[in-house]
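1. My questions are about this predicted structure, shown below with the sequence.
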Amino acid sequence: MPKRNPYHAGPVTDHFDGLRFRNVENEPETDRSLGDVLRWRRAAPNTPWPRALEVSPVVPETRVAGLRVTMVGHATVLIQVAGLNILTDPVWSPRASPLAFAGPKRVTAPGVTLDALPPIDAILLSHNHYDHLDIATLRALHARHDPLIVTPLGNDVIVKRHIPAARTIARDWGEHAEVAPGAQAHVVPALHWSSRGVRDRRMALWGGFMLRVAGRQVYFAGDTGYGTGAIFRAIYARFGAPDLALLPIGAYDPRWFMAAQHTDPDDAIQIMADLDARAAIGIHWGTFKLTDEPRDDPALRLAAGLAARGIDPARFVALQPAESFTLD
């Protein structure tokens, strides 16, 4: 067993024991055993995804005065707000994997090519899983834009091992970083876990972000389960209602294995309600096949869940790559 954390050396807290981080107290356990994984794979249904779906990439405006988000794919979203350009969990690689020849392969090409991106001011990096922290993409973005990378504790070390000149700021839950004058990225809890290999589980912190810019608030959940809902009610109590929430709606089946770590569409609708978010965007679906549900199931279930609650479907949209959402 490892006796030293390779990413973070800091004081013991209510969610760090000196070696590993853990989720908020009284929330479901996210650790899974090898036996659990084998049980899942033995019973996995045959739900093939398309090999590829056509995407016509768009060219975003250089700057946007208001608030607009453009879906690149999976958890990668371009947020344009008050003249700032911010990316979430950027992945342009063909696979979400440490290997170039194996692992989940893209079904949808990025909705914006790397060359068509506007100047990127900052990146919000939620955790270190390969479908969220992609070194090849971060290298390309660093070379083109030299963006500030804001991330929970420990992930900065991973980035700088590969990109020594990268500008990184690591923060704990409850802390924030200035991404530009008058613009703050607050790191908030998520119910998830982390690892880049077999021996570093939960040694770097995971989280979401509340981005506050020019009187606007955008919540990016990263990867999270719903749990008791307490973390979302606490976010609302601290920040009030966000103008826009970027909420994961995919990678949720089977529920016995995934519920503690990944929300499904019904959970995401409840998060929107807990936050009293003005609008929401469904992310983390339809690009990489990570779990058992069919490719279009998250969008269909989201639409059904909104209808069952009598919520205007325009308030919570499952964006496809290259689609945008503008909030007046």
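-> Cool, the structure landed. Numbers count the residues shown, from 1 in each chain.

2. Every contact and neighbour count from this point should use C-alpha atoms.
-> Will do.

3. can you give me the strands for the stretch 201-328 of the chain?
-> Remark: strands assigned in the stretch 201-328 of the chain by DSSP state E, counting those that start in this stretch are 208-213, 216-220, 244-248, 279-283, 316-318, 324-327.

4. Need the winner for burial among these.
-> Ranked by mean neighbour count, those are led by strand 244-248 with a mean of 28 (mean count of other C-alpha atoms under 10 Å).

5. So which elements touch that strand?
-> Helices and strands in packing contact with strand 244-248 are listed as strand 216-220, helix 265-275, strand 279-283; criterion 3 or more C-alpha pairs under 8 Å, 6 or more residues apart in numbering; DSSP states H and E.

6. alright, now check it against this:
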Amino acid sequence: MKIKKLRSMGVYILSFIFLSLIISFIIGCKSSKNVYSGEVSNHYNGKKFVNTNGNKENGLKEVFKFLRTRKPGVWTKDYETYSRDTLIENNDTDNIKLIFVNHSTFLIQLDSLNILTDPIWSDRCSPVQWFGPKRNRPPGVTFQSLPNIDLVLISHNHYDHLDKNTILELQKEHEPQFIVPLGVSHFFKRLGIDNVIEIDWNEEVEFKSIKIKGTPAVHFSSRGAFDKDKTLWCGYLIEGSKKIYFAGDTGYDEHIFKKIGNKNPNIDVSIIPIGAYKPNWFMSSIHTNPSEAVQIHLDLKTKNSVATHFGTFALADEGQGEAGKDLKIALLKNKITTDRFIIPDEGVFYEF
């Protein structure tokens, strides 16, 4: 009886892997049809984008080791399920207002403009909604509660940062201006969306009363099997009456973040990722751990920081709440108070 169960389990696992490969192959073919081509730079070699510090995403050998040795922490479904469901008004103050939706999605209100970062309201960060990483908590703001969205910033094309369903709904209801890294506009054009601007590292564009500058990051890109690093990844500096830095999704690099801080002094608020960092040997090339997030805060010389990229999707091996605990330990070690580097509650206003 046990042998039959083991065989059935083996068949299930092989079927699951086979199905995953088929899905990856199909999506990879579609994603690779239109890729970026442009001038060679220190982060584009003529064929693909690269990290300036030489960091690369893990190969199959490391991926199989990760899957074989995983020790994932515990997550609880639907914990802290508060969702703001009343219409959010425009910000008529001179302050920055931030609302953490969850994962890497923030509503930023600056100079009467409403800005979203990496919006995802779907149940799964996946090419399909019946398979892939599922939410452990609902969005902290319902989609219907959003004010009119003027601008959407996309850091890169991974499914937890560029969600097709949400993009289509935003276009239908708000028709915002989308700003994306090099190569990512092809995704929007295939959806029939033309109100999109591509941006390179250190390139600046103006939108109404503010300036948006693309900033370097340490990561990678792909939506399928054959489009790896064919589009760029970046962070953003938002400058109006005040200055906001959104790091996107990134590993740590001292040179990059000190340079951003030196070239852009007096940042009022920095939004810095703290999650998806365990095991460190596997994740450190693409994600910052909480200790490194604190170092980014120091490198930038930012007045305030807010944590992001945690608490929603179990994308690595740290357990629920572990990122926040480790961040508090790192803050204490560096004698930084928790009101200078906030772990935000979802659906709650923070003013700076």
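-> Yes, it's here. Just so it is clear, the structure is predicted and the values come from calculations on it, not from any experiment.

7. Do you know the score for how well these two fit?
-> The pair, once superposed, lands on a TM-score of 0.94 when counted by TM-score structural alignment, normalised by the length of the first structure; 320 aligned residues with a C-alpha RMSD of 1.6 Å.

8. if we can go back for a sec, among the helices and strands packed on strand 244-248 of the first structure, which comes closest to Ser126 of the first structure?
-> Put simply, out of these the one that sits nearest Ser126 of the first structure is strand 216-220, at 8.7 Å, with distance taken as C-alpha to C-alpha.

9. any idea how far the closest one is from the chain center?
-> A distance of 13 Å separates the centroid of the chain from that of strand 216-220 of the first structure, by C-alpha atoms, centre = their mean, to the nearest Å.

10. Tell me the residues of the first structure aligned with stretch 255-266 of the second structure.
-> On the first structure, the counterpart of stretch 255-266 of the second structure by TM-score structural alignment is residues 230-241.

11. Distance across stretch 73-82 of the first structure, terminal residue to terminal residue?
-> As for stretch 73-82 of the first structure, its first-to-last residue distance stands at 23 Å under the measure C-alpha to C-alpha, to the nearest Å.

12. which residue lines up with Arg278 of the first structure in the second structure?
-> For Arg278 of the first structure, the aligned position in the second structure is Lys303, judged by TM-score structural alignment.

13. Tell me who's in contact with that match.
-> When the contact criterion is C-alpha atoms under 8 Å, 6 or more residues apart in numbering, the partners of Lys303 of the second structure are Asn266, Ile267, Asp268, Val269, Arg340.

14. just checking, the second one touches Ile244?
-> Pointing back at Ile267 of the second structure there. Yes - with contact defined as C-alpha atoms under 8 Å, Ile267 of the second structure reaches Ile244; the gap is 6.0 Å.

15. re the thing from before, excluding its own residues, what touches the match of stretch 255-266 of the second structure? List them.
-> Residues outside stretch 230-241 of the first structure that contact it (C-alpha under 8 Å, 6+ apart) are Val24, Val188, Pro189, Ala190, Gln217, Ile271, Asp274, Leu275, Asp276, Ala277, Arg278.

16. Select only the buried ones of those residues in PyMOL?
-> The following PyMOL selection, which keeps only the buried ones among those, applies the criterion 16 or more other C-alpha atoms under 10 Å:
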select buried, resi 24+188+189+190+217+271+274+275+276+277
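
17. Could you export the contacts of stretch 230-241 of the first structure to a markdown table, including columns for distance to Ile158 of the first structure?
-> Written out in a markdown table, the entries for the contacts of stretch 230-241 of the first structure read as follows (distance: C-alpha to C-alpha, whole Å):
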| residue | distance to Ile158 of the first structure |
| --- | --- |
| Val24 | 24 |
| Val188 | 20 |
| Pro189 | 20 |
| Ala190 | 20 |
| Gln217 | 28 |
| Ile271 | 30 |
| Asp274 | 33 |
| Leu275 | 32 |
| Asp276 | 35 |
| Ala277 | 33 |
| Arg278 | 35 |
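
18. Leu38 of the first structure: which of the contacts of stretch 230-241 of the first structure is nearest?
-> Nearest to Leu38 of the first structure, judged by C-alpha to C-alpha, of the contacts of stretch 230-241 of the first structure is Ala190 at 26.0 Å.

19. Return the residue of the second structure aligned against that closest one.
-> Aligned by TM-score structural alignment, Ala190 of the first structure pairs with Ala217 of the second structure.

20. Give me the contacts around stretch 109-125 of the first structure.
-> 53-63, 70-73, 84-90, 92, 132-133, 141, 145-152, 179, 209, 321-323.

21. can you pull out the helices in the stretch 201-350 of the second structure?
-> Per DSSP state H, counting those that start in this stretch, the stretch 201-350 of the second structure carries helices over the ranges 254-263, 280-283, 290-300, 322-333.

22. nearest to Gly10 of the second structure, of these?
-> Distance to Gly10 of the second structure, taken as C-alpha to C-alpha, is lowest for helix 280-283 among the helices of the stretch 201-350 of the second structure, at 26.3 Å.

23. what's the closest one in contact with?
-> With contacts defined as C-alpha under 8 Å, 6+ apart, helix 280-283 of the second structure is touched by Asn58, Glu62, Phe66, Ala276, Tyr277, Asn289.

24. hmm, try it at 10 Å
-> Judged by C-alpha atoms under 10 Å, 6 or more residues apart in numbering, the contacts made with helix 280-283 of the second structure from elsewhere in the structure are 57-58, 62-63, 65-66, 251, 275-277, 287-289, 316-317.

25. same question, stretch 25-40 of the second structure
-> With C-alpha under 10 Å, 6+ apart as the contact definition, stretch 25-40 of the second structure has outside contacts at 19, 21-22, 24, 44-49, 127, 182-187, 190, 222-232.

26. ranking the helices of the stretch 201-350 of the second structure by burial, who's on top?
-> Across the helices of the stretch 201-350 of the second structure, the average number of neighbours (mean count of other C-alpha under 10 Å) peaks for helix 290-300, which reaches a mean of 22.

27. What residue in the second structure is paired with Phe21 of the first structure?
-> The criterion is TM-score structural alignment: under it, Phe21 of the first structure has Phe49 as its aligned partner in the second structure.

28. show me what contacts its match?
-> Phe49 of the second structure sits next to 36, 40-43, 182, 219-221, 228-233 when contact means C-alpha under 10 Å, 6+ apart.

29. measure it to Ile22 of the second structure for me?
-> Applying C-alpha to C-alpha, one obtains 26 Å for the distance of Phe49 of the second structure from Ile22 of the second structure.

30. for Ala217 of the second structure, same thing?
-> Between Ala217 of the second structure and Ile22 of the second structure the distance, using C-alpha to C-alpha, works out to 31 Å.

31. same thing with Pro127 of the second structure?
-> Using C-alpha to C-alpha, we find Pro127 of the second structure at a distance of 12 Å from Ile22 of the second structure.
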